[in-house]
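**Student:** build me a model from this:
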Amino acid sequence: MPSELNVEVCYALPGEQTIVPLTLSAGATMRDAIERSGLLQRFPELDLTRMKAGVFGKVRALDAVLDAGDRVEIYRTLKADPKLARQRRVEKVRNEGSREGQKWLGSSRRGS
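**Tutor:** Now for the predicted structure:
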């Protein structure tokens, strides 16, 4: 087992992506990588007690041990409930009168 491992820590905002490559000792955790990356100082809105993080799109605990080549991703909280956002988009399309927006309505409401 190698004594060091190379990982990346990533954080993305709508207009900016930050990727920090790191070399950590074997047995390092996600928390270790995030703290060593400097992203907590660069982005003060990040809070280790409330945020979610993962590796390659899979949420993992902050005490999870990393493997060589892992990409630690820090996830932002959602601004809107995904279900409500989708409902609003569908309603907007329906109000614009497109046929696509009508497909989920019952046949009695479509207006053949």
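**Student:** C-alpha from now on. contacts and neighbour counts both.
**Tutor:** Noted.
**Student:** contacts only, for the residue nearest the centre of the chain.
**Tutor:** Centroid-nearest residue in the chain, with Cα atoms, centre = their mean: Y75, separated by 3.7 Å. Taking Cα atoms under 8 Å, 6 or more residues apart in numbering, we find Y75 in contact with Y11, A12, M51, K52, A53, G54.
**Student:** another for comparison:
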Amino acid sequence: MTIQIAYALPNSYFLQSYQVEPGTIIQNAILQSGILEQYKEIDLRSNTVGIFSRLAKLTDVLQDGDRIEIYRPLLADPKEIRRKRAEQQKQELEAQKAQEKQQRAEAKALAKKEMSTDPKLKG
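**Tutor:** Next comes the predicted model:
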């Protein structure tokens, strides 16, 4: 039966078709493929795997046409990234508001100064 093995990197990807015997488990297909020699960073003890974007176990039996996907570990916690992004946006908004407040105060002071020095406006 025919299966595929996929492994994505930030700037490239690996996708190869293989013939395996019926009853082959994911782990054996990966080992037989030789991908572990080509990509030394893959560690089946820490990398998770899936079949067509659904998490799978290394002991799951493959079906004809399955695509094994080897996932890289996350470099950062997505919740932490969102929290930091929200905090940064909050700080930027506060800085923008402070700058606008300063500009309004300067404009008001300038208008007041012009009123006090312009004889036409003194009445």
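**Student:** circling back: distance of the counterpart of the residue nearest to the centre of the first structure in the second structure relative to Q102 of the second structure?
**Tutor:** Taking TM-score structural alignment for the superposition, Y75 of the first structure sits opposite Y71 in the second structure. According to Cα to Cα, to the nearest Å, Y71 of the second structure and Q102 of the second structure sit 50 Å apart.
**Student:** so where in the first structure does stretch 33-40 of the second structure end up aligned?
**Tutor:** Taking TM-score structural alignment, stretch 33-40 of the second structure hits residues 37-44 over in the first structure.
**Student:** all strands of the first structure, in order?
**Tutor:** Residue ranges of the strands in the first structure, as given by DSSP state E, are 4-13, 16-25, 52-55, 58-59, 71-75.
**Student:** quick one: the shortest one to the second structure mean distance?
**Tutor:** Taken over the aligned residues, the distance from strand 58-59 of the first structure to the second structure averages 1.1 Å (mean Cα distance after the TM-score superposition for the first structure).
**Student:** chain center to that strand: distance?
**Tutor:** Mean-position distance between strand 58-59 of the first structure and its chain equals 9 Å (Cα atoms, centre = their mean, to the nearest Å).
**Student:** whereabouts in the second structure does it align?
**Tutor:** Strand 58-59 of the first structure maps onto residues 54-55 of the second structure, going by TM-score structural alignment.
**Student:** what does that stretch rub up against?
**Tutor:** So stretch 54-55 of the second structure is contacted by T48, V49 (Cα under 8 Å, 6+ apart).
**Student:** again, 10 Å this time
**Tutor:** Under the criterion Cα atoms under 10 Å, 6 or more residues apart in numbering, residues T48, V49, I68, E69, I70, Y71 lie in contact with stretch 54-55 of the second structure.
**Student:** fine by me, we can end here.
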